[in-house]
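Enquirer: Sequence first, then the predicted structure, then my questions.
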Amino acid sequence: MFKHLFKLIWNKKKQNSLLIVEILLSFMVLFAVFAFGINSYRNYVKPIGINYEHVWVINYNNSLKTQNSDSLTLFYEGLLRNIKAMPQVIDAGYSSSNVPFSTSHTNNTISANGKEVPSVNQFSGDINYINVLGAKMQAGRWYNKEDFASKQNITVINNALKEKIFGNTDAVGKYLNYGDDKTHSKTKIIGVLNDIKFNGDYQRAEVSMYNRLDTGAYHWLTSILVKVDPKADAAFESRLYKLMANALKNSNIELEHLPNKLVAYNKFTLVPLIVMSIVAAFLIINVALGIFGVLWYNINKRRGEIGLRRAIGASGNSVSSQLVAEALIVATFSLIIGAFFAVQFPLLNVFDLPASVYLLALALAILFIYILVLICSLYPGKQAAAIYPAVALHEE
């Protein structure tokens, strides 16, 4: 029977070609949507790595006229003490501008253990950095006051970078290099920090390293992370703003809340998924209409054939099953071509996603297309089964 159906479809390949292309395009878009959605969900269920709920960010620019490092150190250390002295401040610390959930990124190439890792995220913070964010050390330690006076090159890496370079072995006490930068060669790893999803809930925790801030950093620092009491309100925010405005005359002061930044970043991340979903919905509607149209056309063109089959004893169910099977075989042609292209993604490691994401997306896309084709072909098949042999042969 299947051999006969294949012959029927092949003989009408010109009529079915447009439908095959539509199903193929829908399958590829669905594959992309499912892959994006599965990967986003896998990232979403993983912990974000920090306690951001009551963390604020103070953004400012250095409006001080003096460029003397000692004077800047005294001023900014005094400013941080004044912020910490406020009754509703739990902790505070200086940070590089690429705070969590911001669009600012700093990357570098790292080499160690005979491996080179490009695009490693670079963060900088003081001794209060992980306490403000609520991050946890998995091995080794964070920076202390003695480290900021030391001339030795030291760093803290996250667990993702540690596994990429050193695997399951211990990374504390080992060394890495900043690409071709000889001034940062032989940088010692003193600790491994837990993975933090700086790019929001739906992005994975990328390979990262955290550098210490020395006294020279006050020339370019523009961010302070502040962990506040849950009861901190708008009135306290106003007092904090006035403290910064009075300390830094003619400076642009901006207060941001990390929870609000996370919501905004998540919306930005989901835009591609929403766009692809709209395109997929449009293509699915076209495919559904195409299947209805093709089968309806076939029924009207083949009324004589259907009537003859019914007259010689074919049941209505067999006629209906034939039309449904033809639609499923047409879909199979499209899926074979689409699956060929889809399997290239895990083989070539496109977009650096796990192979399981692509394989699951492939299975879901195939299942969705078959269900769609089955649903869209059932009603035309039922209409074909309801054709009376005498009426069809009389019309013929």
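Expert: Happy to help now that I have it. Numbering: from 1, shown residues only.
Enquirer: switch to C-alpha atoms for all contacts and neighbour counts from now on
Expert: Will do.
Enquirer: Give me the residues contacting stretch 25-34.
Expert: 273, 276-277, 279-280, 283-284, 287, 335, 338, 342, 361-362, 364-366, 369 (C-alpha atoms under 8 Å, 6 or more residues apart in numbering).
Enquirer: And those, which of them are buried?
Expert: 273, 276-277, 280, 283-284, 287, 335, 338, 342, 361-362, 364-366, 369 (16 or more other C-alpha atoms under 10 Å).
Enquirer: Quick check: the farthest pair among those?
Expert: 273 and 335 (22.3 Å; C-alpha to C-alpha).
Enquirer: quick revisit: when you check the contacts of stretch 25-34 against the helices, which ones overlap?
Expert: 273, 276-277, 279-280, 283-284, 287, 335, 338, 342, 361-362, 364-366, 369 (DSSP state H).
Enquirer: Now residue 231. Nearest residue, chain neighbours left out?
Expert: residue 88 (7.8 Å; C-alpha to C-alpha, 6 or more residues apart in numbering).
Enquirer: What is the burial count for that neighbour?
Expert: Neighbour count of residue 88, defined by other C-alpha atoms under 10 Å: 18.
Enquirer: Isn't it up against residue 226?
Expert: No: with contact defined as C-alpha atoms under 8 Å, residue 88 does not count as touching residue 226 (10.1 Å).
Enquirer: Okay, one more to line up with it:
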Amino acid sequence: MSNLEFGPIMRALLRNKVGAILIALQIAVTMTIIVNAVFIIVERKAMMERESGLDEANTFYLTTTGFGKDFESKRVTIEDLALIRNTPGVIDAIQVNAIPMSGSGWSMGLATQPGEEIESVGTANYMVDDHALNTYDAELLAGENFSPEDIRFRERNQSDWPDLAIITQALAKSLFPELGIDEVVGKTIYIGDNEAMIIKGIIDKLQAPWVGWNNLDHVTLTPEMMAFPSMRYLIRTEPGMRDKLMTSLEETLANQYPNRIIRNVETITATRDKSYRQHSAMINILTATMILLTLITALGIIGLASFNVNRRRKQIGTRRALGASKQAIIRYFMVENLIISSFGLILGVGLTIGLNFMLIEWFAVKALDWYYIPTGVVLLFVVGQLAAFGPAFRAAQISPALATRTI
């Protein structure tokens, strides 16, 4: 495009700058929101897709609550687990104090040395027996599984801990960053300032109950079952058997002892959906907002371009009568929109970075990756040019004879 064309375009914009400024601001705001929204959506989707370590599609859990003075928690737990494990279609089952991704559980701090002044590493704690790894579908990377002799019952108000533990690979790296996982086995860790536990094994992956926790992959398994009236069983089934066994085992366990109730029968997939419900809602809202803003911006560009075409119809006809081609008329309005969009996108880059800084400060989100900004610039540039093409094409169809008409 020559300077002879660029000059008239700029002069025309300066004479009618209000509309151009409003569209540029609209483009800037749209870019600011879209780029940060896309970044948040990608971040949230990545969080939602984190592997829990469980065989989620084939795992469910239920809660059994006994009542009455004659209810024997230990005996019922042992008999329940034997019944469940021997049920056709069940791979394995455990009694456990908390469920991954459920939002409720036990946590503690572990340190590599005793003493109050030693900084601890946060971890979730699951109280399990020697069937836990098979039930969780966890891979033992180093060391050994618990043996039946390692398992104890935890009584109400009991505060001491077993002297053995199995931890996740992520927790092992946080506790002993300089060691390989094979070297971590046999190391002593401390809970409650000075109570020692020996690491017996390391598993590949298992998630804590709190999906928003920074230490989601920090999990400790301790060899104990709870002698409580209310207990939770985690059950892993063969593929395709989960839903059938949820119904049949609920009924079987309910009939096994009359002085108890079975409740909260739920799949791990349903638990995941509930835990990430806010993330899903945020993604849907941000997606709808982005689509709406893009449409509004495109309509604004179309409106301004159409207004300029209608206002300059006689001028366009004159240019056509003087020999201007249709391509030249289209180019004129496309370049005019490009200039407006460029100002808006330059302002949008600054606003995008500023908004991201505020989100980091207020909501502790991660810093925006650099490539989101040029991607947003290209996207809105394409949207702007596509929106302007329709009015520009209509302008090119104006007849040169219009120049001879009076208004």
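Expert: That came through, no problem. Here the structure is a predicted model, which means the values were calculated and not measured.
Enquirer: I'd like to know which of the buried ones among the contacts of stretch 25-34 of the first structure is nearest to residue 253 of the first structure.
Expert: residue 273 (34.7 Å).
Enquirer: just checking, what residue in the second structure corresponds to that closest one?
Expert: In the superposition onto the second structure, residue 273 of the first structure corresponds to residue 283 when matched by TM-score structural alignment.
Enquirer: surely residue 365 of the second structure meets residue 359?
Expert: Yes: using C-alpha under 8 Å, residue 365 of the second structure is in contact with residue 359, at 6.2 Å.
Enquirer: Please report how far residue 362 of the first structure lies from residue 33 of the first structure.
Expert: 10 Å (C-alpha to C-alpha, to the nearest Å).
Enquirer: So for the two, which residues contact both of them?
Expert: What both residue 362 of the first structure and residue 33 touch, as defined by C-alpha under 8 Å, 6+ apart, is an empty set.
Enquirer: Quick one: neighbours of residue 332 of the first structure, just the number.
Expert: 18.
Enquirer: Residue 122 of the first structure too?
Expert: 18.
Enquirer: Please apply the same query to residue 268 of the first structure.
Expert: For residue 268 of the first structure, the tally of surrounding residues (other C-alpha under 10 Å) stands at 11.
Enquirer: Mean per-residue distance, the helix or strand harbouring it versus the second structure.
Expert: Per DSSP states H and E: residue 268 of the first structure is located in helix 258-301. By mean C-alpha distance after the TM-score superposition for the first structure, the fitted helix 258-301 of the first structure averages 2.2 Å away from its aligned residues in the second structure.
Enquirer: Identify the residues contacting the equivalent of residue 192 of the first structure over in the second structure.
Expert: Aligned by TM-score structural alignment, residue 192 of the first structure pairs with residue 202 of the second structure. When contacts are counted by C-alpha under 8 Å, 6+ apart, residue 202 of the second structure touches 140-144, 166-169, 172, 181, 185.
Enquirer: go on, residue 137 of the first structure?
Expert: 191-194 are the contacts of residue 137 of the first structure under C-alpha under 8 Å, 6+ apart.
Enquirer: And it, how far from residue 220 of the first structure?
Expert: Taking C-alpha to C-alpha, one finds residue 137 of the first structure at 27 Å from residue 220 of the first structure.
Enquirer: ok so, going back, quick check: of the contacts of residue 202 of the second structure, which lies closest to residue 108 of the second structure?
Expert: residue 167 (12.8 Å).
Enquirer: Validate this expectation: the closest one resides in a helix.
Expert: No: secondary structure of residue 167 of the second structure (DSSP: H, G, I helix; E, B strand; the rest coil): strand, not part of a helix.
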